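Enquirer: give me a 3D structure for the following:
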Amino acid sequence: MPQKLWLPNRRLIEVYNYYRLLLSLSLAIAVTELISTDIVGGRSPELYQTTSYIYLFCALVLTAVLMVLRKVYIWQIITAISIDITFLTILMYASGGIQSGLGNLVIIAVACGNIITTGRFGILLAAIATIATLYMEFYLQLQHSASASGYVRAGLQGLMYFGTSLLIQNITKRIDESESLAKKRAKEIINLEQLNKMIIQRMRTGIIVCSENGTIHLVNEAAKELMPAGDPSSQTFYSSEQLPPLIHQYLSDWRLGLKHQFATYTSLGGHSEVRCSFARLTSHSNEILIFLEDASKLKREAQQLKLASLGRLTASIAHEIRNPLGAISHAAQLLQESEGLDKADLKLSNIIQSHCLRVNRIIENVLQLSRRKVEASDTINLSSWLPVLSQTIKEENKDCEITLTIHQDITAQFVASQLEQVVSNLVNNGLRYSKQNTNKSTIELATDIDKHSGLPYLDVIDDGPGITEAEPHKVFEPFYTTDSTSGTGLGLFISRELCELNQANLEYIKHPNKGSQFRITFVHPEKII
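Expert: All right, here's what the predicted structure looks like:
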């Protein structure tokens, strides 16, 4: 089966066809009255004229045929160039032989053939040209008794053909190798660029590349989720070409050296605190890299330090507090068993006993919080997990009513036991306050995806009296409670600490129609904690 040419050589074939056409036209015009010269056709003008016209006609035919063909084979190229060599050799004979200088045109034909073809096919063209030249010189000797030195010139001309062939092949080989290497490198660069883009897009750290005036060149999905809250441009950031005003202001301050490199703000939706840092792409570059990082990791590290300090403190004083507390509680129990105790003293002893139990619960809660360790998070499907928890709570509170509103198949990253403790605490608080306000223990659990941040959340809504405007910032403080008779003021504090330990956020939201609404906003389901 004939060897096919590679696609890049198709362009070379077209270029050579145009060269052949221009050359044959020039050689045909050279014997007209417009250009009269003894260099061409000096020995046999009639033969030169006839051959040049036939060569022009063949050039037209070859150009048309090779341009029409979809697939061009090696043998077609060798045939076409062999025709060129044949006609040029005849024209060289008609002009007086090698000394006419037309042999240089044969060298060009051999060189072009070696550029288009490869290997042994190029050597074949050199051999055809050498044989044609030697035969032309031999025929010239027979017909005109030319000098015998013509054979030497013909031999040297043949060596030039072979030398040109080898030289062109070597150059072409190096060019092809360089081109192949360049294509390979270009492909590797493209693959690397695609890999970098994929990595950047999948990073949970927000990346923005912009110019010094705030024009955005690149932004990943995480950065779109960490835009500033309350910024109107953040809503249309997906199609915007400029930084949001707040980040642009931070960038201007950083460039002027007015502020520290790190700046913080609340993210879109108000679910997390974002740390914004800046760096130049290179030391002399005008492009600036902006990193938007969720500060939950730093919070978690601070949380661990806080828990460690709290653990050391509570471990050192718990034993000292529990000993006298146990003695007081025991004395109160003995006092209650006294037969001669009047009602006033019995009431006092009950107060002592209840407050001893309350202090003991406070110690237990603080010890529990201080012993908390970071555990591997679980992937929890809230759609199936919440009904099971609700059933458990209903078994503990026979008269309670729990309404579930599950909008989507929500998945959360959280330690299962810790999430159960947080939700149970919020539900029990809600049931207690709902009963105080409406005489019914009712609660609503709702899950959904935040449309701005794309993060899953769980709402716990009760029918209690709600929280006054002055209290929302206090409810998460330790030992703060609105129920001084049974509350310790540590339930919401511990719940928030557990949420932060799992990179989640617990916040109070004012409900327009009901009592209190507490929202747990979970970390992104695909983020590895």
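Enquirer: CA only for contacts and neighbour counts going forward, please
Expert: Fine.
Enquirer: helix, strand, or coil at residue 270?
Expert: With DSSP: H, G, I helix; E, B strand; the rest coil as the basis, the three-state label of residue 270 is coil.
Enquirer: what about residue 211, how many residues nearby?
Expert: Neighbourhood size, residue 211 [other Cα atoms under 10 Å]: 16.
Enquirer: for it, what are its contacts?
Expert: Counting by Cα atoms under 8 Å, 6 or more residues apart in numbering, residue 211 touches 217, 286, 287, 288.
Enquirer: ok, now with 7 Å
Expert: Residue 211 is in contact with 286, 287, 288, counting by Cα atoms under 7 Å, 6 or more residues apart in numbering.
Enquirer: nearest spatial neighbour of the last one, skipping sequence neighbours?
Expert: I take that to be residue 288. Spatial nearest neighbour of residue 288, excluding adjacent residues (Cα to Cα, 6 or more residues apart in numbering): residue 280 at 4.4 Å.
Enquirer: burial of that neighbour, as a residue count?
Expert: Residues within reach of residue 280, counting by other Cα under 10 Å, total 16.
Enquirer: cross-check the contact I'm expecting between it and residue 261.
Expert: No: taking Cα atoms under 7 Å as the definition, residue 280 is not a contact partner of residue 261, at 11.8 Å.
Enquirer: can you tell me how far residue 118 is from residue 112?
Expert: Distance of residue 118 to residue 112, given as Cα to Cα, to the nearest Å: 11 Å.
Enquirer: and if you look at residue 17?
Expert: Distance, residue 17 to residue 112, using Cα to Cα: 11 Å.
Enquirer: could you do residue 284 as well?
Expert: As judged by Cα to Cα, residue 284 and residue 112 stand 48 Å apart.
Enquirer: repeat for residue 223
Expert: Using Cα to Cα, one gets 57 Å for the distance from residue 223 to residue 112.
Enquirer: one more to line up against the first:
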Amino acid sequence: MSTFLWSRGEPATDWSPLDQFRRESSALLRLWRGFMTARCFVAVVLLLLQAVTFALGQPLQPVAIALSLGYLAAALLAARYALFQPPVRGFGTAWLSTIGVDLVTFTALQLLQIGSINYTPLFALPVLMGAVLGTGMVGLGTTAMVTLLLLVHAGWYWLQQPGDASPRFVQAALTGTGLFVVALLAHELARRLAREEALAQRNRSTAQMHALVNDLVIETLSEGVLVVDERGQVHAANPAADAILGQGLAGLALPFALSTYPAWAALAAIARQTFARRTPQSKEIPVAQAQGAPREVRVRTRLTPGTDRRTESLCVMFLQDLRELEARIRTEKLAAMGRMSAAVAHEIRNPLAAITQASALLSEDLVDPAHRQLTTMVQQNAQRLSRIVDEVLDVARARQQRVLPLGEQLALDSTVRTLAEEWVRHSQRQGVLLVLEAAGSVVRFDIEHLRRILVNLLDNAARYAGNRDGSIQVTTRRNVAGRASLQVWSDGAPLEPAVQRHLFEPFFSSESRSSGLGLFLCRELCERHGATIGYERRALSEGGPEGNEFFVSFAAGETRLTQ
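Expert: Purely as a prediction, here's the structure:
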């Protein structure tokens, strides 16, 4: 495709906003190519006319043939090499190489009147080109030149054949008047075309911008979105809807019928109800999952307004996982609890201090060993409760966690063995397997914090694991970089993706009776010691059953025990 530029011979003047757009108008460029094609076609017709007149017995006209061949060559060269960018603002190179050549050629043929052929209709081509592709001055100027040429031809004919030449002058004047009317109309239509194209371009840009923004908002929306028509066909869905519905929605080709999937039959019924009643609907329904128990989903529907009878309304369905909603509510509750934690801390610490002091004073006067043992138990549990209160308040205040000082150092394998055996005795759980492979590793961790982490992970594992031997495995390892880790593996069912995303968030739990603080506090305790905690679904050995594994990677830089 040819590239057209302004020629240096054209004047550089200020442009109006419409002319500025006409420079970039693709419609005018297409019209330019159309006019170039029309000029080539006219040149070919002129050559065919010479052949037809010769076939009808007229003598061969070498001058006419030469003019037609020259015009064909000029038309082809202009179509390929002419410099053009709309609008034509003057009588420069772009005008001379196209419209000027047309005027010269058609005038020469008209003056010669070879073969008694009237070439006056051909002048409509340069007039239209000037009116459509040029400014108003270029269009009217070209038309005025054509009118003058027609009047000159009438005068030339009168000089050659004296007599009554008024009909020719009248004919030339009427033809010129008609060409002026055509030029004005064509120029106005070209301006309107440019305005409409400019408006369409602005509207298209705005629509594209809005579409990009809408796509971004819908893609990142935490709520699932489905767009359903009156026939129950799904036309759009966002990633959140795929995560909530859990049936491979993202892999389906759009559009598809919602009612053909039994797990989504309730959604199809809500969509039909929305169209039937023409009002928004809101329901909470269970949605079956590919794996695991059904998920409680809140469904809200809205109808898009139909602009006219030809545009049908669409039902937009908003899906919300009720467990995520409850988790957000619990998080807000945690924030509210944090604001009152300072006052609660003083109220709890003071009675604990009084209990500890009273127990110590009481133990001084007791002689019976059984009574002294009871006071010792009171003191120990009061101190433990005080530490728990401090940790919960640390979480509520959301203080910036930091790595603790060097503090207590633990031999990992022996400590894990002691804590795990203590948990087994207390819970009377059978089938727990210990695999301790971090011999000599010492980690910097508070033993009470490690106890809370391990007990929490073992409690979670026991809740979902089977009863066979090895259904729960506690493992310690040391990687090639010398970093020790602790793993608690169980053969329970896989966790749902929505649960995995919120495992370590406060107050999020897949069970209604759980507070959802256990894993969150484990994460907080690990971060305070520079460790990390995570989850993955994997098999312990190749070909073995898959299970849920929670792992704790301890801070780098621990030492090894000397042998």
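Enquirer: TM value for the aligned chains?
Expert: Aligned and superposed, the two chains score 0.59 in TM-score terms (TM-score structural alignment, normalised by the length of the first structure); 440 aligned residues with a Cα RMSD of 6.1 Å.
Enquirer: which ones among the contacts of residue 211 of the first structure are found in strands?
Expert: Taking DSSP state E as the definition of strands, those contribute residue 288.
Enquirer: please, a ChimeraX command that selects the buried ones among the contacts of residue 211 of the first structure?
Expert: In ChimeraX syntax, the buried subset of the contacts of residue 211 of the first structure is picked out as below (16 or more other Cα atoms under 10 Å):
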select :287,288
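Enquirer: from the contacts of residue 211 of the first structure, which is closest to residue 386 of the first structure?
Expert: Nearest to residue 386 of the first structure among those, counting by Cα to Cα, is residue 288 at 45.7 Å.
Enquirer: nearest spatial neighbour of residue 36 of the first structure, skipping sequence neighbours?
Expert: residue 30 (6.9 Å).
Enquirer: residue 371 of the first structure too?
Expert: Per Cα to Cα, 6+ apart, closest to residue 371 of the first structure is residue 311, 6.4 Å.
Enquirer: could you report the neighbour count for that neighbour?
Expert: If you count neighbours by other Cα under 10 Å, residue 311 of the first structure ends up with 18.
Enquirer: make sure it is actually in contact with residue 373.
Expert: No: using Cα under 7 Å, residue 311 of the first structure is not in contact with residue 373; the gap is 11.1 Å.
Enquirer: just give the number of residues close to residue 407 of the second structure.
Expert: Around residue 407 of the second structure sit 9 other residues, with neighbours defined as other Cα under 10 Å.
Enquirer: what lines up with residue 299 of the second structure in the first structure?
Expert: Mapped onto the first structure by TM-score structural alignment, residue 299 of the second structure lines up with residue 277.
Enquirer: gap between its match and residue 261 of the first structure?
Expert: 6 Å.
Enquirer: then residue 27 of the first structure?
Expert: 76 Å.
Enquirer: more neighbours: which of these two?
Expert: residue 27 (21 against 15).
Enquirer: residue contacts, the more buried one?
Expert: For residue 27 of the first structure, the contacting residues are residue 52, by Cα under 7 Å, 6+ apart.
Enquirer: mean per-residue distance, the helix or strand in which it is found to the second structure?
Expert: Element membership for residue 27 of the first structure (DSSP states H and E) is helix 7-29. Its matched residues in the second structure lie on average 4.3 Å from helix 7-29 of the first structure after superposition (mean Cα distance after the TM-score superposition for the first structure).
Enquirer: Three-state assignment for the nearest residue to residue 393 of the second structure once chain neighbours are set aside, please.
Expert: Counting by Cα to Cα, 6+ apart, residue 341 is the residue found nearest to residue 393 of the second structure once chain neighbours are left out, at 6.2 Å. When classified by three-state DSSP, residue 341 of the second structure comes out as helix.
Enquirer: for residue 473 of the second structure, same thing?
Expert: Per three-state DSSP, residue 473 of the second structure ends up strand.
Enquirer: quick one: it and residue 486 touch, right?
Expert: No: the pair residue 473 of the second structure / residue 486 is not scored as a contact, 10.6 Å apart, by Cα under 7 Å.
Enquirer: so for those two, which sits in the more crowded spot?
Expert: Legend: neighbour count by other Cα under 10 Å for residue 473 of the second structure and residue 486, higher for residue 486 (23 against 20).
Enquirer: residue 284 of the second structure versus the closest residue to residue 233 of the second structure other than its chain neighbours, what's the distance?
Expert: In this structure, residue 233 of the second structure finds its nearest non-sequential neighbour in residue 257, 4.5 Å apart by Cα to Cα, 6+ apart. Separation of residue 257 of the second structure from residue 284 of the second structure (Cα to Cα): 21 Å.
Enquirer: packing partners for the longest helix along the first structure?
Expert: Counting by DSSP state H, the longest helix found in the first structure is helix 149-202. Other elements packing on helix 149-202 of the first structure under the criterion 3 or more Cα pairs under 7 Å, 6 or more residues apart in numbering; DSSP states H and E are helix 103-116, helix 120-144.
Enquirer: let's see 8 Å
Expert: Applying 3 or more Cα pairs under 8 Å, 6 or more residues apart in numbering; DSSP states H and E, one finds that helix 149-202 of the first structure contacts helix 103-116, helix 120-144, helix 221-225.
Enquirer: the longest one vs the second structure, mean deviation?
Expert: Yep, that's helix 120-144 of the first structure we're talking about. Overlaying the second structure shows helix 120-144 of the first structure at a mean distance of 2.2 Å from the equivalent residues (mean Cα distance after the TM-score superposition for the first structure).
Enquirer: what's that helix packed up against?
Expert: Counting contacts by 3+ Cα pairs under 8 Å, 6+ apart, helix 120-144 of the first structure is packed against helix 74-94, helix 103-116, helix 149-202.
Enquirer: over to the last one?
Expert: Other helices and strands packing on helix 221-225 of the first structure, by 3+ Cα pairs under 8 Å, 6+ apart, are helix 149-202, strand 206-210.
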